[in-house]
Structure formats: structure tokens, C-alpha cells
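Participant: Predicted coordinates and the sequence they were generated for:
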Amino acid sequence: VDYRTEDGTANAGSDYEFAEGTLVFKPGETVKELTVGVIDDDIFEEDEHFYVHLSNPRVVHRAEVSVLDPNAVSPGNSIIGSSHVPPKAALGNAHTATVTIYDDDHAGIFTFESNSTRVSESVGIMQVKVHRTSGARGKVAVPYHTTEGTAKAGEDYEEVAGKLEFLNDET
């Protein structure tokens, strides 16, 4: 039985590895496996799918059938006739499989560029950088606010609060 992958919303070469070939079942075998590589691209996407089709079933060996005469007296006269009967192979209803690739790219981990920053009192305005790592899936809002340490709000700095917005695929 031949098999071949086909693009759906997933594309061969960027989402999965194209595959085609032939599965050969030996006498008595009822299950075979084929392998299709899935490509982890670390890009936010909707879940995607592709197809695997089975086609061209064929039988490699032929069978011989003999009809025996139940009234034959000697073994030499017992065969009435014989014939080569080609075994039949056919595809069942489920000869196309849909394979769904679930996107596992995460929203990310948000961290400060540094866990400690020193600035001069005369700096005026300072900026703190936030990095998004280990994923960039979707639009994400990260709330922030200042908290007092040895510096006091209203005396040493202006208290601020808000949210940083990261767009899909923005790091």
C-alpha cells in the first residue's frame, strides 16, 4: 500500500516533513507504522493540519486453489481442477488520515533585563527593560507598579503603575 502526505493548512518543509513510500505487509501482519517528522518552528500559529493518504493496494503473491474430488479412489485422481486466483486488496473507508499539529508555542516568560539598577538622582527619568523569552505566542499585557525600598515614593521617585503590551511574536 502506498502512502503520501498532502498539505492542508500545514505546509511540508515548514510545518512537517513531506513523506511518501510503500508499506509492505508480510503474511499475518495486520499493522504497520509510518513516520512523518513534525517541525517545531517556535512561531505562534493557529493549530494546523495535513493529510496522509493510502493508495494503490496490491498483492505481491498469488494463491493456487485446487478442487478435490470427494469420490476419488486414488490420490492421483483426486484433483478435479486447479487455478491461480489473484488475492484481492482494497482500501477501506478510512484511507485518508487528518493529522493536526497543535501549536505549543507559549506566551513567554517576562523578566527584567537586570534584577538591580543604579541611577544618579540627577537622571530625571529612567527606563527599565523587560524581556520576553521562551515563547512569543499571542498579545500579552504585563501589569507593573513601583514599590518602595530604601527610596520612598513621592520623595525619591514618582510612583507609577501601568501595563506593558507585547504583540504577537514581539520579544
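Facilitator: Received, thanks. Numbers count the residues shown, from 1 in each chain.
Participant: switch to C-alpha atoms for all contacts and neighbour counts from now on
Facilitator: Fine.
Participant: separation between residue 43 and residue 106?
Facilitator: Here the criterion is Cα to Cα, to the nearest Å. By it, residue 43 lies 9 Å from residue 106.
Participant: What count of nearby residues applies to residue 112?
Facilitator: The criterion is other Cα atoms under 10 Å. On that basis, residue 112 has 11 neighbouring residues.
Participant: ah, wrong one, I meant residue 80
Facilitator: Taking other Cα under 10 Å as the definition, residue 80 ends up with a neighbour count of 11.
Participant: quick one: contacts for the most centrally placed residue in the chain?
Facilitator: The C-alpha lying nearest the average C-alpha coordinate of the chain belongs to residue 101 (Cα atoms, centre = their mean; 3.4 Å). Going by Cα atoms under 8 Å, 6 or more residues apart in numbering, residue 101 touches 10, 38, 47, 48, 49.
Participant: Which strands and helices lie in contact with the helix or strand containing residue 83?
Facilitator: Using DSSP states H and E, the secondary-structure element containing residue 83 is strand 79-85. In terms of contacts (3 or more Cα pairs under 8 Å, 6 or more residues apart in numbering; DSSP states H and E), strand 79-85 is packed against strand 63-68.
Participant: residue ranges of the strands in this structure, please?
Facilitator: Listed from the start of the chain, the chain has strands (DSSP state E) covering 2-7, 20-22, 48-55, 63-68, 79-85, 96-101, 109-112, 130-133, 140-145, 161-166.
Participant: Make TSV from the ones you listed and add distance to residue 28 to it.
Facilitator: Shown next, in TSV, are the strands of the chain (distance: least, Cα to Cα, whole Å):
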stretch	distance to residue 28
strand 2-7	19
strand 20-22	18
strand 48-55	20
strand 63-68	15
strand 79-85	19
strand 96-101	23
strand 109-112	52
strand 130-133	52
strand 140-145	55
strand 161-166	57
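Participant: Please point out which parts of stretch 30-50 sit buried.
Facilitator: 44, 48, 49, 50 (16 or more other Cα atoms under 10 Å).
Participant: residues making contact with that stretch?
Facilitator: With contacts defined as Cα under 8 Å, 6+ apart, stretch 30-50 is touched by 5-11, 14-19, 23, 25, 98-103, 105-106, 135-138, 168-169.
Participant: Repeat the analysis, applying 6 Å as the threshold.
Facilitator: Residues from elsewhere that reach stretch 30-50, judged by Cα atoms under 6 Å, 6 or more residues apart in numbering: 6-10, 15-17, 98-103, 105, 137.
Participant: Pasting the second one now:
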Amino acid sequence: MTLSNPSANATLGTSAATLTILANDTPTVGFSSATYSANEGDGTATINVTLSNPASANVTVNFAATDGTATGVSGSCPGSPTAVQDYVTASGTLSFSPGDTSEAFTINICNDTGDEPNETVNLTLSSPSANATLGTSLATLSIADNDPPAISFQSSVFSVNEGDGTAVITVILSSSSSGSVTVDFAAANGATVPAIGVTPPPPTCPASPTDTQDYVIVSGTLTFLPGDTSETFSINICDDGNDEMNETVSLTLSNPNANATLGASAATLTLVDDDP
């Protein structure tokens, strides 16, 4: 503000001054985002909370981290966390000193070794001090799994009628992979009442199989393309004309590549006799 042009019977003294307009808006306290993310192997997740404008006095607000789809533990992560020990529950109070507009709290993340879906933690703010109001008071922390999927037989037991001709064996991934997954498979004579395999070539049953020609021995490699969770291989079954006991074939998986681990790697195929 300025003064100027006094009349002839006056002179100017202090002709300039400043008016300061003091903001009296109540600041709003809230999460800086509605969603946060952390990798399971990061160890911690930092959650930022902001004040819409500085306050002239301390502002406080309570925070809490509770179970969404993730499961919390108290105190600290165990030395070898399981799939139901995902993070350390947290609660407390944040304090903004005069002039501050940003504070943060930390959540400890437990790095287990089990393949599992990405999981969530619910974040809440509550009970701001009288000189602030609540803004975004709810948010979600997503914990991204960092463990490779497990590859397994779909079942530990399969069965097929001797006259069916083929047995289809299903192998599954516990979750899809971003890279290709390979695993070796093999079918061999069973341990209990073993079926007797025919060694290829050719990879077919004889025209008139005997009671010691029950199936065609098979081995190979399955490939799961990115996004796939199920693959199969087939075993040719030889239909002889002899009455015999039900017999078994041993199934194994081995040598997964670096994008997967082995889960249930052994199974049994039972050949059900169909001869009177």
C-alpha cells in the first residue's frame, strides 16, 4: 500500500506499508495416494501422509495397517515366514510440526518363500487433532509376490481303463509366470503291481499286446508359455486280452527351469483291467 500526492499544506511521512493476510484455512490431512505398492522382498513399505497447507501449531493424526487379503503378524517378521505371515501390523500417531506438510510411517514386509497371489493391506487414518480435518483416510497397500510358481501334477493319482487307449496326465503351475517354464516328465513301471512298459520306438502298442505289454514308456519336456497354468502329456495304453490285476505306472517331474520350483513331482497312474 502506498500514499502519494499530499496537499500543499502537508508532507509525506511513511508512504509505503505492507498488509499481510493470514491464512486461516484449516489444513486437511490425508494419504498422498489411494494405492501404494511394495515387492515382497523389499522388506519395508513407506506410506506418505500429507497436510494440504502448513499449520501454525502441531497437527496429529492416528494411523493403522490391518489385514486386507494379506495376514499380519505382531512385533516383527519371523525368521522363516510362512504364507500366512505377510507383514507386521502397525498403528500409531503421526505429528506434523508447524510448517510441515509431509510425514510418513513404515510397514515391515515379511518375505516368505511360498508362491501366492499378490495381497493387500488396509490403511486408515483417524482422529485428527482439532486444528485439522480428514481428507483421504482410506488407502490400500499391495504386496507383490516375488516367489516363482510351483509346478505339480494336478493329482497324486490318475486312472484309466485298459481299453481307453490313452491316459492324459495334467500338470499345473500354481500361478502363471511372466517367462516360459519347462519341466521334464517321465512314465515308468510302477512300484506296486507294476505295469510293464513297451520301449519305443515305435511309440505305439503292439498289434496284439501280451500281459507284459501294458503301456508305452514315455518321457519328454513340457513347456508353459507366459500366462499358461496347465499342460498335459499322454501315455498310450495297451489293451491286452488277459485277465490280470490292476497295474500301476509311476509318473515323475524333474528339472524345472529357473522360472519355477517343483511341487508335487510324483504321481501314480492305475491301469484298470477290463478283461473278464
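Facilitator: Received, thanks. Everything numeric here is computed off the predicted structure, so don't read it as measured data.
Participant: one step back: go ahead and build a PyMOL selection from the buried members of the contacts of stretch 30-50 of the first structure.
Facilitator: The PyMOL selection below is limited to those of those classed as buried (16+ other Cα under 10 Å):
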select buried, resi 6+10+15+16+101+103+105+137
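Participant: Next, count neighbours for residue 136 of the second structure.
Facilitator: By other Cα under 10 Å, 16 other residues sit near residue 136 of the second structure.
Participant: for residue 171 of the first structure, that is, sorry about that
Facilitator: The criterion is other Cα under 10 Å. On that basis, residue 171 of the first structure has 16 neighbouring residues.
Participant: I'd like to know how many residues surround the nearest residue to it once chain neighbours are set aside.
Facilitator: With Cα to Cα, 6 or more residues apart in numbering as the measure, residue 132 is the residue that lies nearest to residue 171 of the first structure, at 4.8 Å, once sequence neighbours are left out. Residue crowding around residue 132 of the first structure was assessed by other Cα under 10 Å; the count is 17.
Participant: Skip the chain neighbours and tell me the closest residue to residue 188 of the second structure.
Facilitator: Leaving out its chain neighbours, the residue that sits closest to residue 188 of the second structure by Cα to Cα, 6+ apart is residue 250, at 5.2 Å.
Participant: What distance do you get for that neighbour to residue 187 of the second structure?
Facilitator: 6 Å.
Participant: neighbour-wise, which of the two wins?
Facilitator: It is residue 187, of residue 250 of the second structure and residue 187, that has more neighbours when counted by other Cα under 10 Å, with 22 against 19.
Participant: Now do the same contact list for the more buried one.
Facilitator: Shown here is residue 187 of the second structure, whose contacts under the criterion Cα under 6 Å, 6+ apart are 217, 218, 250, 251.
Participant: can you do 8 Å?
Facilitator: Residue 187 of the second structure touches 217, 218, 219, 235, 249, 250, 251, 252, counting by Cα under 8 Å, 6+ apart.
Participant: which residues does the residue nearest to residue 171 of the first structure contact?
Facilitator: When contacts are counted by Cα under 8 Å, 6+ apart, residue 132 of the first structure touches 108, 109, 110, 111, 170, 171.
Participant: what's the neighbour count on the fourth one?
Facilitator: Applying other Cα under 10 Å, we find 12 other residues in the vicinity of residue 111 of the first structure.
Participant: Translate it into the numbering of the second structure.
Facilitator: Using TM-score structural alignment, residue 111 of the first structure has no partner in the second structure.
Participant: Correct me if wrong: residue 111 of the first structure contacts residue 144.
Facilitator: No - applying Cα atoms under 8 Å as the test, residue 111 of the first structure and residue 144 come out as separate, 11.7 Å apart.
Participant: Which position in the first structure pairs with residue 95 of the second structure?
Facilitator: Aligned against the first structure - with TM-score structural alignment as the criterion - residue 95 of the second structure pairs with residue 24.
Participant: Of the buried residues of stretch 30-50 of the first structure, which is the nearest to residue 57 of the first structure?
Facilitator: For the buried residues of stretch 30-50 of the first structure, the minimum distance to residue 57 of the first structure (Cα to Cα) is 21.7 Å, reached by residue 50.
Participant: How much space separates that closest one from residue 154 of the first structure?
Facilitator: Using Cα to Cα, residue 50 of the first structure is found at 59 Å from residue 154 of the first structure.
Participant: can you check residue 9 of the first structure too?
Facilitator: With the distance defined as Cα to Cα, residue 9 of the first structure ends up 55 Å from residue 154 of the first structure.
Participant: Likewise for residue 55 of the first structure?
Facilitator: The gap separating residue 55 of the first structure from residue 154 of the first structure is 75 Å, by Cα to Cα.
Participant: And these two? Which one has more around it.
Facilitator: With other Cα under 10 Å as the criterion, residue 55 of the first structure and residue 154 differ in neighbour count, and residue 55 comes out ahead with 14 against 8.
Participant: tell me the contacts of the closest residue in space to the more buried one that isn't next to it in sequence?
Facilitator: Using Cα to Cα, 6+ apart and skipping residues adjacent in sequence, the residue nearest residue 55 of the first structure is residue 2, 5.2 Å away. Under the criterion of Cα under 8 Å, 6+ apart, the neighbours of residue 2 of the first structure are 20, 21, 22, 23, 54, 55, 56, 57.
Participant: Same check on residue 103 of the first structure?
Facilitator: Counting by Cα under 8 Å, 6+ apart, the residues that residue 103 of the first structure touches are 44, 45, 46, 47, 48.
Participant: try residue 142 of the second structure
Facilitator: Contacts for residue 142 of the second structure (Cα under 8 Å, 6+ apart) come out as 35, 36, 37, 38, 118, 119, 120, 121.
Participant: JSON lines please, covering those and showing distance to residue 153 of the second structure.
Facilitator: JSON lines is the format used below for the contacts of residue 142 of the second structure (distance: Cα to Cα, whole Å):
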{"residue": "35", "distance to residue 153 of the second structure": "37"}
{"residue": "36", "distance to residue 153 of the second structure": "36"}
{"residue": "37", "distance to residue 153 of the second structure": "33"}
{"residue": "38", "distance to residue 153 of the second structure": "32"}
{"residue": "118", "distance to residue 153 of the second structure": "23"}
{"residue": "119", "distance to residue 153 of the second structure": "26"}
{"residue": "120", "distance to residue 153 of the second structure": "29"}
{"residue": "121", "distance to residue 153 of the second structure": "32"}
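Participant: This completes my enquiry, with thanks.
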